[in-house]
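K.L.:
Give the three-dimensional model of this entry:
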Amino acid sequence: MTRTYFVAGTDTEVGKTYVTAALLASAANAGLKTAAVKPVASGCECTHDGLRNADALLLQKAMTLELPYQQVNPFALEPAIAPHIAAMEAGKQLSVDRMAGVCRGVMSAGADLVLIEGAGGWRTPLGPRAFLSQLPLMLNIPVILVVGMQLGCINHALLTAEAIRRDGLQLAGWVGNFVHEGMARPDENLATLKALLPAPLLGALPFDERADYRRAADYLDLGPLTNHP
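P.N.:
Modelled structure (predicted):
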């Protein structure tokens, strides 16, 4: 049985890719076959193979299934700006339907766990009337929330969780990622989030200057995900 989750963040630069890769590594350590999709990514580099995104390449490395880059990252955009603006400048249209089609293809590829990583925060726009949050709704999959542990994270996390639930999706779990060194009152902030977020804590990742996702995997508990019906 394939379990699929959408990985959302409380904001941009909170470590969604790092956490997604760590979740993939933790699942692989448990003997699970894994796959991941980064449907849209800006900040891509021109290579002899075409536009490539560092985050998507990391996911491709962390998963156990071998998938072509175009299936991992179907929409690659060069400028490191908001995806809908980058797409507009490139004369491209970001289609939620097409993203869903690619995701369904990966979901049927034989993995035990599929993670679909978002871009930016929950309500990232893709066009005039389209948002990336429509993708997990179209796929009807639960959400994992990455909380960037820093000042203001409690408000951001609660508002994002509220939006996810209001959209009709389940918040399956959350990960606290310490994006900076020396956060004030880390234990108290984690305790407050644990008490207020309506989902289990999958792990708290300490600040790691090297961002070693394999080491971060040791701090995660996938039980609430793998035991999910």
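
K.L.:
Please count neighbours and contacts with C-alpha atoms only from this point.
P.N.:
Noted.

K.L.:
who touches the spatially closest residue to H180 that is not a sequence neighbour in this structure?
P.N.:
The spatially closest residue to H180, leaving aside those adjacent along the chain, is F207, at 6.1 Å (Cα to Cα, 6 or more residues apart in numbering). When contacts are counted by Cα atoms under 8 Å, 6 or more residues apart in numbering, F207 is found next to 177-181.

K.L.:
In this structure, mark out all the helices, start to finish.
P.N.:
According to DSSP state H, the chain carries its helices in the segments 16-29, 54-62, 69-72, 83-90, 96-107, 134-139, 153-166, 186-196, 213-216, 223-226.

K.L.:
Can you lay out these as TSV showing mean neighbour count and distance to P125?
P.N.:
Formatted as TSV, the helices of the chain follow (neighbours: other Cα atoms under 10 Å; distance: least, Cα to Cα, whole Å):
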stretch	mean neighbour count	distance to P125
helix 16-29	24	17
helix 54-62	19	19
helix 69-72	19	20
helix 83-90	18	6
helix 96-107	18	11
helix 134-139	18	10
helix 153-166	17	15
helix 186-196	14	27
helix 213-216	19	28
helix 223-226	14	28
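
K.L.:
Can I get the ones you listed in a markdown table including distance to G43?
P.N.:
Shown next, in a markdown table, are those (distance: least, Cα to Cα, whole Å):
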| stretch | distance to G43 |
| --- | --- |
| helix 16-29 | 14 |
| helix 54-62 | 8 |
| helix 69-72 | 15 |
| helix 83-90 | 9 |
| helix 96-107 | 18 |
| helix 134-139 | 21 |
| helix 153-166 | 24 |
| helix 186-196 | 31 |
| helix 213-216 | 21 |
| helix 223-226 | 31 |
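
K.L.:
Please provide the structure for the following sequence as well, for comparison with the first:
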Amino acid sequence: MGRRFLITGTEGGVGKTTIGCALGFAFRARGMRVGVMKPVDTGCIDRDGELYSADAQSLALAASCAIPLETICPYRYRSRLAPAVAAEVEQSPPPDIATISRYFREIANQSDALLVEGAGGLADPVAWGTDFADLAAMLDLEVVAVAANRPGCINAATLALSYMEAKSLKVAGLILCDVDQEESPATRTNERSLQRIAGPLYLGRMRYREPLAKSIVESLL
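P.N.:
Okay, here's the model as predicted:
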């Protein structure tokens, strides 16, 4: 069995899908069958009478994953909220963990590596009583945490690392992602700070609109 990862964020809007797509493409380029999953997506748009997940589509295309999108992303909501909250607000069925686990096994059986992207951060509830950290533990996933290179990054990354430790999760590492082209004192110093805070768990930095560093990919193979 190949490696199975949860791509999560230290908070929302940090570049999870960017990192997930880059990893999917890189693994596929090395001849691997890459499965992808976005078990729950929020902020989806209506398209042809159905809710469409742009993140799930992007992951599938990057990894050349031909599995149906209904399996890759079984739960979709319009509201850009934590999944359990979005389901409640929209009066829609909440994500069912057993269904997610079944689809996960189906994808895993066809894959050499599997990338599961969360929605928001680790502590966001998938369903009430189960957050993404719990899901990672249930599915035996290694966690790749993505931090946005912007002010507030250090605090968010430190809290995420502490939460992973408290939950006894398998941690593959932390990646810093440039989400904006503009530089600031924070973007110029965040990497050095994360190297000190995360130590060997710091995998590297993905610079704005540049390919993912080979060293990051190889650390996850």
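
K.L.:
before we move on, the earlier item: put the buried members of the contacts of F207 of the first structure into a PyMOL selection.
P.N.:
To isolate the buried members of the contacts of F207 of the first structure in PyMOL, using 16 or more other Cα atoms under 10 Å:
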select buried, resi 177+178+179
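
K.L.:
Across to the second structure, which of the contacts of F207 of the first structure hold up?
P.N.:
For the contacts of F207 of the first structure, the contacts that are reproduced in the second structure, applying both residues aligned by TM-score structural alignment, their matches' Cα atoms under 8 Å, are 177-180.

K.L.:
Which of those sits closest to H48 of the first structure?
P.N.:
Nearest to H48 of the first structure out of these is V179 (Cα to Cα; 32.8 Å).

K.L.:
residue contacts, that closest one?
P.N.:
With Cα under 8 Å, 6+ apart, V179 of the first structure has these contacts: 14-15, 148-150, 207.

K.L.:
For A163 of the first structure, state which of these is nearest.
P.N.:
Each of the contacts of V179 of the first structure was scored against A163 of the first structure by Cα to Cα, and G148 proved nearest at 17.1 Å.

K.L.:
What is the burial count for the closest one?
P.N.:
Number of residues near G148 of the first structure (other Cα atoms under 10 Å) recorded here: 26.

K.L.:
Then G168 of the first structure?
P.N.:
When neighbours are defined as other Cα under 10 Å, G168 of the first structure has 11 of them.

K.L.:
Name the nearest residue to it, ignoring sequence neighbours.
P.N.:
With Cα to Cα, 6+ apart as the criterion, G168 of the first structure has its nearest non-adjacent residue at 7.6 Å, and that residue is L137.

K.L.:
One more: Y219 of the first structure?
P.N.:
Distance criterion Cα to Cα, 6+ apart; nearest residue to Y219 of the first structure, sequence neighbours excluded, is G203 at 5.6 Å.

K.L.:
mind checking how far that neighbour is from T10 of the first structure?
P.N.:
Noted for G203 of the first structure: a distance of 16 Å to T10 of the first structure, by Cα to Cα, to the nearest Å.

K.L.:
Which of those two has more residues huddled nearby?
P.N.:
Neighbours per residue, other Cα under 10 Å: of G203 of the first structure and T10, the larger number sits with T10, 26 against 20.

K.L.:
That one reaches H156, doesn't it?
P.N.:
Yes. Look at T10 of the first structure against H156 with Cα atoms under 8 Å: they come within range, at 5.7 Å.

K.L.:
quick one: contacts for the residue nearest to Y219 of the first structure?
P.N.:
G203 of the first structure is in contact with 174-176, 219-221, counting by Cα under 8 Å, 6+ apart.

K.L.:
go on, T12 of the first structure?
P.N.:
So T12 of the first structure contacts 119-121 (Cα under 8 Å, 6+ apart).

K.L.:
can you do 7 Å?
P.N.:
For T12 of the first structure, the contact set (Cα atoms under 7 Å, 6 or more residues apart in numbering) comprises 120-121.

K.L.:
now for it: what does it line up with in the second structure?
P.N.:
Alignment note: T12 of the first structure maps to G12 in the second structure; criterion TM-score structural alignment.

K.L.:
Distance check, that match against A54 of the second structure.
P.N.:
In this structure, G12 of the second structure lies at 16 Å from A54 of the second structure, with Cα to Cα as the measure.
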